[in-house]
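Visitor: Have a look; sequence and predicted model below, questions after that.
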Amino acid sequence: MEKENIHIESVWNEYYDQLLRFIRKRVPDKATAEDLLQNVFLKMLTHIDSLKDSTKIKSWLFQITRNAIADHFRKAKKTENIPVVLSEENNELSDDVMEEVESWVAPFINNLPAKYREALLLSELKGMSQKEMALYLGITYSAAKTRVHRGRLLLKQELTECCIFHTDKYGNIMNYESNPNYCKSCNN
């Protein structure tokens, strides 16, 4: 039992500041932000057994935090004032989180027709620019842009059929849940 307390305490010490900053960027009131963080750690304590891979604790904690923020705004009935959750300038997602996202997006991309699948793998997951991709594939820049655009549309269609997304007024994803009537690409 003492070993578990040390582990929980080390998680608390390691992620407290990061999570508080993450919350404070979205919840202006310091006391409310600290209350939300306390709730996050309480949820962590009560649901730690549901974490299947301890190497993904950071992304798991950030997901709990995003859910706590969404719940806070839902309860306060101030959804019209929800701040941007994931913008380029305040995005604290690490490479670990991106790897996790890639792991669940990859099956959806793999279901796409070959030319769109290849375009998205190169541009979105490999980070290749569309101009580089055009040269690599031996197609025109215009064709590369078209493939990426159509691939994104098809991917969006697959994702929205499989999952129900909850967004803020800016279109940023706050939370998601699997659609029980459709889910051929993911394991949910």
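Guide: Ah, there it is. Numbers count the residues shown, from 1 in each chain.
Visitor: For the rest of this, base every contact and every neighbour count on C-alpha atoms.
Guide: Fine.
Visitor: just to confirm, which helix or strand has the residue lying closest to Y141 once chain neighbours are set aside in it?
Guide: Of all residues not flanking Y141 in the chain, A134 sits nearest, at 5.2 Å (Cα to Cα, 6 or more residues apart in numbering). Assigned by DSSP states H and E, A134 belongs to helix 130-137.
Visitor: which strands and helices sit next to the following helix or strand past that helix?
Guide: The element immediately downstream of helix 130-137 (helix or strand, assigned by DSSP H and E) is helix 141-162. For helix 141-162, the elements it packs on are helix 95-110, helix 114-120, helix 130-137, judged by 3 or more Cα pairs under 8 Å, 6 or more residues apart in numbering; DSSP states H and E.
Visitor: another structure for you, compare them:
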Amino acid sequence: MLEQWQQLKHKLRGYVAHYVDDEDLVDDILQEVYLKAHTQLHQLKAKGSLSAWLYRIAHNTIMDHYRRTKPHEPLPEELAQPQTEQVGLAHQQVAQCIRPFIDELADKYRQPLIMAELEGQTQQQIADALSLSLSGAKSRVQRGRQQLKRKLTACCDFEVGQDGVLDYQPKQKGCQC
């Protein structure tokens, strides 16, 4: 491999230099490529693909370098998480908004959705109460959610965060939101 490395070293250096501006860093990455190739040579399936294999190692090593050195800046204070009270208020407002949309769903989707989302029942409990198979109950809850989502997104714009819905705005004046 040493002989082939010597033949490809100049081309690999040019490849690395294309992505990295610092000459010392280019040499460091090239050395790391050689070490990785040398220690993992047993994984090379066909000797004829050594060149492509070395370029793949070089590419991955460059990407690893940029992942390690990616600058991390702290988030500004004005992006702090909303207060729990604000989130709770938004949840209550959205819950009041959602009920009329749920009531518009066909009964076979409305009832399982109410049981799952508003009453907090498990899907097995829903299946038992409605004499459905578990997969049937799951399917109806999921389809009810999809239909509800379509109705809501047609009417309102939602701001969603890590804790769920943070805020919403009606798209039209006549919307029920």
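Guide: Yep, it's here. Here the structure is a predicted model, which means the values were calculated and not measured.
Visitor: quick one: TM-score?
Guide: Scored against TM-score structural alignment, normalised by the length of the second structure, the superposed chains reach a TM-score of 0.48; 104 aligned residues with a Cα RMSD of 3.5 Å.
Visitor: about what we covered before: what about the residue nearest to Y141 of the first structure, distance to T160 of the first structure?
Guide: Counting by Cα to Cα, to the nearest Å, the separation of A134 of the first structure from T160 of the first structure is 28 Å.
Visitor: Who has more neighbours out of the two?
Guide: A134 (18 against 14; other Cα atoms under 10 Å).
Visitor: so the more buried one touches V148, yeah?
Guide: No - A134 of the first structure is beyond contact range of V148, at 10.7 Å (criterion: Cα atoms under 8 Å).
Visitor: separation between A95 of the second structure and Y19 of the second structure?
Guide: For A95 of the second structure, the distance to Y19 of the second structure - Cα to Cα - is 52 Å.
Visitor: Can you give me the neighbour number for V26 of the second structure?
Guide: Close neighbours of V26 of the second structure, defined as other Cα under 10 Å, add up to 21.
Visitor: what about the strands in the second structure?
Guide: 156-161, 164-170 (DSSP state E).
Visitor: can you redo the ones you listed as JSON lines with mean neighbour count?
Guide: Shown next, in JSON lines, are the strands of the second structure (neighbours: other Cα atoms under 10 Å):
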{"stretch": "strand 156-161", "mean neighbour count": "14"}
{"stretch": "strand 164-170", "mean neighbour count": "15"}
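Visitor: quick one on the thing from earlier: save the helices and strands packed on helix 141-162 of the first structure as CSV, and put in distance to Y176 of the first structure too.
Guide: What follows is these, written out as CSV (distance: least, Cα to Cα, whole Å):
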stretch, distance to Y176 of the first structure
helix 95-110, 13
helix 114-120, 22
helix 130-137, 29
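Visitor: Most tightly packed of the ones you listed?
Guide: Across those, the average number of neighbours (mean count of other Cα atoms under 10 Å) peaks for helix 114-120, which reaches a mean of 21.
Visitor: Give me the helices and strands touching it, please.
Guide: So helix 114-120 of the first structure, by 3+ Cα pairs under 8 Å, 6+ apart, packs with helix 95-110, helix 141-162.
Visitor: For the lengthiest helix in the second structure, buried residues please.
Guide: Criterion DSSP state H: the longest helix present in the second structure is helix 134-155. Residues A137, K138, R140, V141, R143, G144, R145, Q147, L148, K151, L152, C155 are the ones in helix 134-155 of the second structure that count as buried (16 or more other Cα atoms under 10 Å).
Visitor: export the helices and strands packed on helix 114-120 of the first structure to TSV and tack on distance to E177 of the first structure?
Guide: What follows is these, written out as TSV (distance: least, Cα to Cα, whole Å):
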stretch	distance to E177 of the first structure
helix 95-110	13
helix 141-162	9
